[in-house]
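*Asks:* Build me a model:
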Amino acid sequence: MLSFDFVPDSARNGCISIGNFDGVHRGHRIMLDSLVVLARQVRTHTVAVTFHPHPVAVLRPDFAPPILTDIPERIRLLKQAGMDHVVVLPVTSELMAMSARQFFDSFVVNQLQARGMTEGVNFRFGRNRLAGTSELQQMCDAADIRLQLTDIVTTESFEISSSRIRKLLVHGQIAEACTLLGHPYTISGVVSAGAGRGTGIGFPTANLERIPTLVPSAGVYAGLTTINGTNYVVAVHIGPNPTFADGRHKVECHIDQFTGSLYGTELSVQLIAEVRTLQSFASPAELVAQIEVDVQSCRRIVSPYL
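*Replies:* I've put the predicted structure just below:
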């Protein structure tokens, strides 16, 4: 039997919610708000249980969706949503083979010793996702665990879901994706040395590599970053650089009014809205003129977030 003895004692005897929580979007937040209310009624703490990696990455690796949040960012957002504890459940083939009853008894009852539980009405669990909320209700009743279910959250007739947000990001629709998320979309990576062209034209960039999450489609975006406690406006260029015949797909961040060196450090940028699509310019001078316009646009877009 799979062991769950990694669960800390502090996470036991609480009210729990189990899910991928990728993106921690508005639909998740409504369910988590409901969990906070339940925990107050039961007079205990809240526990969010998330998975790593995504279950599809274990079951069908070729079909695994790109993630919206890595684990550190997901934990940060879950705690921001009022979770007292976050348990990261390692996804293995052994875990995915467990029946709903086995998972419920060994993890929810024996390890977490849950006193309450909140899930969405479309929650499914166990091997092949065979069990739904009716089975969950029966199990919770038998274990004296209070269960409450939340409705699917929609906007303009569309369900707010991680998959829909991914589609928006793939098409560069950052502002709409952020509306569904309820917060800016964050990308993080390690700053590497670039070709130095940005510095040469007066707009140095931090080039991000090893980004673990979904990178939006090619374009220029307005973003925000925090360095040593100070917020900065960021103009983010994603994709190739046609003006210099550079076809490599890169993420280049011009951090407005920042003068230090970030090479080798990790940088997180909150993307807020799209500015424009990519285009080729006849000369570096034309490119510089457009970048100046882009930076002004980014300042205007980001100013409410500073």
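*Asks:* From now on I want contacts and neighbour counts done on CA atoms only, so please keep to that.
*Replies:* OK.
*Asks:* which one is residue 253 nearest to, not counting chain neighbours?
*Replies:* residue 236 (4.5 Å; CA to CA, 6 or more residues apart in numbering).
*Asks:* tell me which element that neighbour is part of?
*Replies:* strand 230-241 (DSSP states H and E).
*Asks:* starting at the chain centroid, how far to the helix or strand following that strand?
*Replies:* Once the chain leaves strand 230-241, the next helix or strand it forms, by DSSP H and E, is strand 246-255. Per CA atoms, centre = their mean, to the nearest Å, the displacement of strand 246-255 from the mean C-alpha position of its chain is 22 Å.
*Asks:* now the other sequence, so there's something to compare against:
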Amino acid sequence: MKIFKNFNEYSSQKPLALSLGMFDGVHLGHKSIINELIKVGSENNLETAILTFWPHPRFVFNPNEDLKLLNTLEEKKFLMDKYGIDNLFLKEFDEDFRNLTGEEFVRQILVDKLHIKYLIIGYDHSFGKNKSGNFDLLQKLSKELGFEVEQMEAINIHENNISSTKVRNALLSGNIKEATEMLGYPYSVSGTVTHGKKIGRTIGYPTANIKTDSIKLLPKKGAYIVEVEVNSRQYKGMLSIGTNPTVNGDQLTVEVYILDFNEDIYDKPITVKFRDYLHDEIKFESLEKLIERLDEDKRLTEMFPF
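*Replies:* From the prediction side, this is the model:
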């Protein structure tokens, strides 16, 4: 997959079948668009492309908003490449770009610079200044400018349209299975293993503290069954997101106990994939009660079908 941060860098012998949007999470709704792009590209000898924005435009419009994303940039690149996209355009949502009307965007960017021949948009997608670009505008301009346009229908699970917002809400509610269904893959968090207070090792449950990307959404506080990838191997794990109230902690931490594992992994990269929710964050009346709960969590994790 070729990646472009500047439209002027792009040139190709083949015209494009393209879709645009944030694609945060690259969930099953996005996957349906990607699959259609690949089908259209194959049938019409077109290269496929996604035009997305980085950073997220909401960081521009609402700089004080504490927005958390489902994907880091590296995760989004990985998923786009995995799903078979030929070209990924990462456009900075700067002042000039945000002032383009929908029609100016189509004429100046999609047609003049990218030479699109087929455009696919989501069921509720709008673009351009004041959201002036929509499917009706695209249908009108497509006839004049010589490209085809298609609007995808929403993808539903349990009679609900899939959206990035609904995935976020599921994760923030601890509903891991629902989030996995909408994404089409387990939600993951990656980071670097850092030194913590090392309390876990004193009670038989040494944990790896994970320093995560500040823009990455963390699921609801609590305990989770996770799949752990470290040193290119997979393990079962129990993960905690919270402040460790039993030992009067005051900092939010992400800590994972890796089953059947005893290696020094400080400063190593680690990825955890969320498989199920165990329980809310609990302040236990004693360390003995905490250990009893950890023993039960470990039993449930061992039994979980990975």
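*Asks:* With structure 2 overlaid, how far apart is the strand holding residue 236 of structure 1 on average?
*Replies:* Comparison of strand 230-241 of structure 1 with structure 2 after fitting gives an average deviation of 1.0 Å (mean CA distance after the TM-score superposition for structure 1).
*Asks:* Distance-wise, check the corresponding residue of structure 2 for the residue nearest to residue 253 of structure 1 relative to residue 209 of structure 2.
*Replies:* In structure 2, residue 236 of structure 1 lines up with residue 239, judged by TM-score structural alignment. Counting by CA to CA, to the nearest Å, the gap from residue 239 of structure 2 to residue 209 of structure 2 is 10 Å.
*Asks:* between these two, who's got more neighbours?
*Replies:* For residue 239 of structure 2 and residue 209, the more surrounded residue by other CA atoms under 10 Å is residue 239, and the numbers stand at 27 against 23.
*Asks:* Looks like that one contacts residue 256 (just checking).
*Replies:* Yes. Residue 239 of structure 2 is in contact with residue 256 according to CA atoms under 8 Å; the separation is 4.2 Å.
*Asks:* Give me the range in structure 1 that stretch 198-206 of structure 2 lines up against.
*Replies:* Mapped onto structure 1 using TM-score structural alignment, stretch 198-206 of structure 2 spans residues 196-204.
*Asks:* got a list of contacts for that stretch?
*Replies:* 205, 254-255, 284, 288 (CA atoms under 8 Å, 6 or more residues apart in numbering).
*Asks:* ditto for stretch 126-140 of structure 2
*Replies:* 98-103, 105, 121, 125, 149, 151.
*Asks:* what do you get for stretch 98-118 of structure 2?
*Replies:* Against stretch 98-118 of structure 2 from outside (CA under 8 Å, 6+ apart): 7-8, 10, 15-18, 46, 127-134, 137, 141, 145-150.
*Asks:* so how far is the lengthiest helix in structure 1 from its chain's centroid?
*Replies:* When structure 1 is parsed with DSSP state H, its longest helix is helix 284-302. Between the centre of helix 284-302 of structure 1 and the centre of its chain there are 28 Å (CA atoms, centre = their mean).
*Asks:* ok, now stretch 281-293 of structure 1?
*Replies:* The answer for stretch 281-293 of structure 1 is 33 Å, by CA atoms, centre = their mean.
*Asks:* now stretch 218-235 of structure 2
*Replies:* On CA atoms, centre = their mean, the centre of stretch 218-235 of structure 2 falls 16 Å from the chain's centre.
*Asks:* And for stretch 142-157 of structure 2?
*Replies:* Distance, centroid of stretch 142-157 of structure 2 to centroid of chain: 24 Å (CA atoms, centre = their mean).
*Asks:* can you check stretch 213-229 of structure 1 too?
*Replies:* Taking CA atoms, centre = their mean, one finds the center of stretch 213-229 of structure 1 at 13 Å from the center of the full chain.
*Asks:* Same check on stretch 179-197 of structure 2?
*Replies:* Relative to the chain's own centre, stretch 179-197 of structure 2 is displaced by 10 Å; criterion: CA atoms, centre = their mean.
*Asks:* out of the contacts of stretch 98-118 of structure 2, which are buried?
*Replies:* The neighbour-count test (16 or more other CA atoms under 10 Å) applied to these identifies 15-18, 46, 127-129, 133-134, 141, 145, 147-150 as buried.
*Asks:* Between those, which sits nearest residue 156 of structure 2?
*Replies:* residue 150 (18.7 Å; CA to CA).
*Asks:* now the strands for structure 1?
*Replies:* Here structure 1 has its strands, by DSSP state E, at 15-18, 46-52, 85-90, 116-120, 146-150, 154-155, 158-159, 185-192, 206-209, 219-227, 230-241, 246-255, 266-276.
*Asks:* for those, which one ends up most surrounded?
*Replies:* Highest mean neighbour count of the strands of structure 1: strand 15-18, a mean of 26 (counted as mean count of other CA atoms under 10 Å).
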